[in-house]
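> What follows is a predicted structure for the sequence shown.
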Amino acid sequence: MKKTYPSWENRKTITVSLPVEDFERLDKLAKHTGRSKNFYIKEALSKYLDEVEDIYFLERSIELVRTGQDELIDLEEAEEELCSE
């Protein structure tokens, strides 16, 4: 799925210091593919944030179940709830 980014008015700029090896790898990739370094940094950050957010959500869900603040339901019950909506 192609990622779309907000217009220039809805962006913030950040400066990142990279190890020389990472910068050189990024630079080589950008030159080889004709895409900008900025493109690859945005793509990598977006994917990383998606994964980290999922991990934190799952960790929090597990903690809620362990402490009795939430409960697990079986697959059949979940399917019934989803289909009845």
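Structure's in. What do you need?
> From here on, just use CA atoms for contacts and neighbour counts.
Fine.
> what about the spatially most central residue of the chain, which SS state?
Nearest to the mean C-alpha position of the chain, by CA atoms, centre = their mean, lies residue 50 at 1.5 Å. What DSSP: H, G, I helix; E, B strand; the rest coil gives for residue 50 is helix.
> want to compare, so here's the second one:
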Amino acid sequence: MLAIRLPEEIEARLDKLAKRTGRSKTFHAREAILKHLDDLEDLYLAEQIVRRIRSEEEHTATLDDVEARLGLAD
């Protein structure tokens, strides 16, 4: 079970959408969360990786370096 507080403007938009579509506000809120959860997870993972790269805990390689290491260089 999840209960969230929304700004009045968002609540009004959600209410209007629910009335126009004949579906509940809960339905639309659930759909929005499901559609954007993957994006949020990807964003936070990318931010963690960037922090590790900047702190030199993680290193990067160019495509040329990877190809050379794998024996795929021209």
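On my side now, so go ahead. Small disclaimer: the values here were computed from a predicted structure and weren't measured.
> Translate the residue nearest to the centre of structure 1 into the numbering of structure 2.
Following TM-score structural alignment, the counterpart assigned to residue 50 of structure 1 within structure 2 is residue 38.
> Residue 17 of structure 1 and residue 23 of structure 1, how far apart?
9 Å (CA to CA, to the nearest Å).
> ok, the two, which is more surrounded?
Shown here are residue 17 of structure 1 and residue 23; by other CA atoms under 10 Å, residue 23 has more neighbours (13 against 7).
> what do we get in structure 2 for the more buried one?
Match for residue 23 of structure 1 (TM-score structural alignment): residue 11.
> which helices and strands does the strand or helix carrying its match pack with?
Secondary structure assignment for residue 11 of structure 2, by DSSP states H and E: helix 8-21. Here helix 8-21 of structure 2 touches helix 25-54, going by 3 or more CA pairs under 8 Å, 6 or more residues apart in numbering; DSSP states H and E.
> Average offset of the helix it packs on relative to structure 1?
In the superposition with structure 1, the average deviation recorded for helix 25-54 of structure 2 is 1.8 Å (mean CA distance after the TM-score superposition for structure 1).
> other SSEs contacting that helix?
helix 8-21.
> mean shift of the helix it packs on relative to structure 1?
Averaged out, helix 8-21 of structure 2 is 1.4 Å away (mean CA distance after the TM-score superposition for structure 1).
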